[in-house]
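# A predicted structure for the sequence below; I have some questions about it.
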Amino acid sequence: METLYITHPACKLHEMGDWHPECPARLDAIHDQLVASGLLDFLDEAEAPVAAEADLLRVHTAAHLDYLRSHAPKQGYFPIDADTIMNPHTLEAAAVAAGAGIAAVDAVLGGSHQTAFCAVRPPGHHARPAQAMGFCFYNNLAVAAAYALDSHGLSRVAIVDFDVHHGNGTEDMFAGDDRVLMCSFFQNSIFPGTWRRPCPENMVNIPVDAYTRGDELRQVVSDLWMPRLRAFSPELVLISAGFDGHREDDMGQLGLVEADFSWITQQVVALAGQTAGGRVVSFLEGGYALSALGRSAVAHIRALASL
């Protein structure tokens, strides 16, 4: 059963200025590496739909959607904050980025695919119920998780987040929801610096020091993530796949390499095979060193597809 690779041309129309690291070239870097590796021939490509407003409203407030719509520029840029900026195409891109997760959940729960990778931008895991931040406008993974719970009637959805930054928006949306278990590691003392203390019971937040190496992070996954995931026995696993923890990426100072992203993905896929019928949907989050991003995404997708 092929892995679904879902994206949309509109995701490359959103841009925040030539200086900004969260740029359209990120998707080109992934696609080029998939072609060069030959892996693209083994994926089932699809175009993302537009997320319905009702799907966005499961995790975002109506006021948030209204604010973004009312401030979307017809030309030029509108800054939400210094790093999170709208151009005339931003909301179109954000709507299909969120829609990709809806389509991917339908595909894996419907049985046409076992795993899926959403090659979309803008990313999502910093977007809070009523706030765009950290390059994120809609929380793509959270939209998909809420849709899986409410529309497909699931009882247990696991979220794994290995971005170098904490997925604060996702945490805000699901903290205390016993239908969701979120496991993450992230570099301590960098953006956004808002992980909850004490940690909610359905969250496994592991802040790690700068320059933590891949072998140490593999131990975190083995010792702290996997026992909780096995006990939770998810029916679906969603991944916030941020590749900015790569040692070549200046956005953080972790020491991960492609083999580490592959290994983490293999552990998650194996767990999903035991409890969730192998159903895993992954979402692109961070990753800004373009060569490292492309190589790491290929390693991740290869592991998703068990190739």
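In hand now; what should we look at?

# Please make it C-alpha for all contacts and neighbour counts, starting now.
OK.

# burial of G110, as a residue count?
11 (other Cα atoms under 10 Å).

# Quick one: residues contacting it.
Listed by Cα atoms under 8 Å, 6 or more residues apart in numbering, G110 has no contact partners.

# just checking, what packs against the longest strand belonging to the chain?
For the chain, the longest strand by residue count, based on DSSP state E, is strand 180-187. Here strand 180-187 touches strand 157-161, strand 203-208, going by 3 or more Cα pairs under 8 Å, 6 or more residues apart in numbering; DSSP states H and E.

# With distance to R197 and mean neighbour count added, can I get these in TSV?
Below are these laid out as TSV (distance: least, Cα to Cα, whole Å; neighbours: other Cα atoms under 10 Å):
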stretch	distance to R197	mean neighbour count
strand 157-161	18	23
strand 203-208	10	20
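
# Pretty sure A94 sits against F135.
No: with contact defined as Cα atoms under 8 Å, A94 does not count as touching F135 (10.9 Å).

# what about versus this one:
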Amino acid sequence: MTTAYYTHADCKRHEMGSWHPESPDRLQAIDDQLIASRISTLLDYREAPQATEAHLARVHTADAIYRIRENCPSEKSEYSHFPLDADTSLNAYTWRASLRAAGAAVAATDAVLNGEVENAFCSVRPPGHHATPSEAMGFCMFNNVAVAAKHALEVRGLRRIAIVDFDVHHGNGTEEAFRNDERVLMVSFFQHPYYPYTGTEHPASNMVNIPVPAHSYGDVVRQLITEQWLPALRKFEPEMIFISAGFDAHREDDMGQMGLVEADYAWITKEIMQIAEEFSNKRIVSCLEGGYNLSALARSVVAHLKVLADLD
């Protein structure tokens, strides 16, 4: 099985301050763990291209794109930041990094649909699932998975795609982008009540939202996935699956208060792959979202990739 691994050095140049948990160190920790785990040479490394504004415009408003493009500080002001909200800001390299992050997801989609690889993982930042069509928020600039999914539907002609989101936070931006779109089924679990405090009030019929309380462990999450995600996915019969792969529900991650471990992420990945084998010709594109404890993040990504690449 061939798994493409998309990343780019530009994604390490976007930063929001030395204090900020969504830091370039996240990607470096993943790179280091891939080497330490001796699987880096078994992946098909690919350089993420830049998304075009046409790619972004399938999801985001012109004003949302303009606000990020035009408000990045000059590269002469390398250590300056432009605040979008209390915890999301732009530096001189954010525009470039954001284009790479979305571009990786689009390129991975094409590679999978063209049969070059069976699946792909995009080790990119900024993350995306909080970015709504009209607003960057929650560390996210553009919604990478939504941009790729729109590309699959509107350019590549797929009729049914599924989005799986296992970040500790609800993917409010992705839900807003696809609410009531009968071509899309989104399944997710998320800690509740917790940022962004969405996902529980009248979700659309194409959303399977599973709010779980703090301190929930893997056995609880596995049961909920078995009872709710998997039947919905099988009924929907997706032609391709996109994953918003956040690893901040890990028990070592202080960003949330859940109790997952690497084995849980491996199990979730195996279940998604089974659905993809049944209905989607094994086609999966996974994009990094959250995960802020560097060791737990890196170990969890390796567990996820080992299953995707059939390296267990």
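Ah, there it is. Please read these numbers as outputs of a predicted model, since none were measured by experiment.

# circling back to that earlier point, what about the helices and strands packed on strand 180-187 of the first structure, which gets the closest to R121 of the first structure?
R121 of the first structure sits nearest to strand 157-161 of all those, at 16.4 Å, using Cα to Cα.

# residues in the second structure aligned with the closest one?
Strand 157-161 of the first structure lines up with residues 161-165 of the second structure when matched by TM-score structural alignment.

# Repeat that for stretch 203-223 of the first structure.
Against the second structure, stretch 203-223 of the first structure falls on residues 207-227 (TM-score structural alignment).

# Give me the distance between the match of strand 157-161 of the first structure and the centre of its chain.
10 Å (Cα atoms, centre = their mean, to the nearest Å).

# re earlier: just how off-centre is the longest strand of the first structure within its chain?
12 Å.

# how big's the offset between that strand and the second structure?
In the superposition against the second structure, strand 180-187 of the first structure averages 0.1 Å from its aligned positions (mean Cα distance after the TM-score superposition for the first structure).

# one step back: let me have the helices and strands packed on strand 180-187 of the first structure in TSV, adding distance to E235 of the first structure as columns.
Shown next, in TSV, are those (distance: least, Cα to Cα, whole Å):
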stretch	distance to E235 of the first structure
strand 157-161	6
strand 203-208	17
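
# Regarding the second structure, what is its longest helix?
Looking across the second structure with DSSP state H, the single longest helix is helix 94-113.

# I'd like to know which part of the first structure that one is aligned with, by residue numbers.
Alignment note (TM-score structural alignment): helix 94-113 of the second structure is matched to residues 90-109 of the first structure.

# next one: stretch 275-283 of the second structure
Taking TM-score structural alignment, stretch 275-283 of the second structure hits residues 271-279 over in the first structure.

# List the buried residues in the matching stretch.
Burial within stretch 271-279 of the first structure, assessed by neighbour count using 16 or more other Cα atoms under 10 Å, is assigned to L271, A272, G273, T275, A276, G277, G278, R279.

# again with stretch 41-55 of the first structure
Buried-residue list, stretch 41-55 of the first structure, by 16+ other Cα under 10 Å: F42, L43, E45, A48, P49, V50, A51, D55.

# same question, stretch 233-247 of the second structure
Buried residues in stretch 233-247 of the second structure (16+ other Cα under 10 Å): 233, 236-247.

# what's the neighbour count on the residue opposite G245 of the first structure in the second structure once aligned?
Correspondence of G245 of the first structure to the second structure, assessed by TM-score structural alignment: A249. A249 of the second structure: 33 surrounding residues under other Cα under 10 Å.

# For A131 of the second structure, see how far away A249 of the second structure is.
19 Å (Cα to Cα, to the nearest Å).

# about what we covered before: the match of G245 of the first structure: what's it in contact with?
By Cα under 8 Å, 6+ apart, the contact set of A249 of the second structure is F166, D167, V168, G256, Q257, M258, G259, L260, G291.

# Now do the longest strand of the first structure: everything it contacts.
Against strand 180-187 of the first structure from outside (Cα under 8 Å, 6+ apart): 156-167, 171, 174, 202-210, 225, 229, 232, 252-254.

# after superposition, how close is the longest helix of the second structure to the first structure?
Mean for helix 94-113 of the second structure is 0.4 Å (mean Cα distance after the TM-score superposition for the first structure).

# got the buried residues for the helix or strand following that helix?
Next along the chain after helix 94-113 of the second structure, taking DSSP states H and E as the criterion, comes strand 119-122. Neighbour counts over strand 119-122 of the second structure (16+ other Cα under 10 Å) mark N119, A120, F121, C122 as buried.

# from those, which single one is nearest R69 of the second structure?
C122 (22.2 Å).

# Need the distance between the two termini of the match of stretch 275-283 of the second structure.
Note: stretch 271-279 of the first structure ends 10 Å apart using Cα to Cα.

# Spell out which residues are contacts of both of A94 and F135 of the first structure.
P122.

# So which residues of the stretch 1-150 of the first structure form helices?
Secondary structure of the stretch 1-150 of the first structure, counting by DSSP state H, counting those that start in this stretch: helices at 25-37, 53-56, 62-71, 90-110, 140-151.

# Generate a markdown table for those, with distance to M16 of the first structure as supplementary columns.
Compiled in a markdown table, the helices of the stretch 1-150 of the first structure are given as follows (distance: least, Cα to Cα, whole Å):
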| stretch | distance to M16 of the first structure |
| --- | --- |
| helix 25-37 | 12 |
| helix 53-56 | 23 |
| helix 62-71 | 15 |
| helix 90-110 | 9 |
| helix 140-151 | 19 |
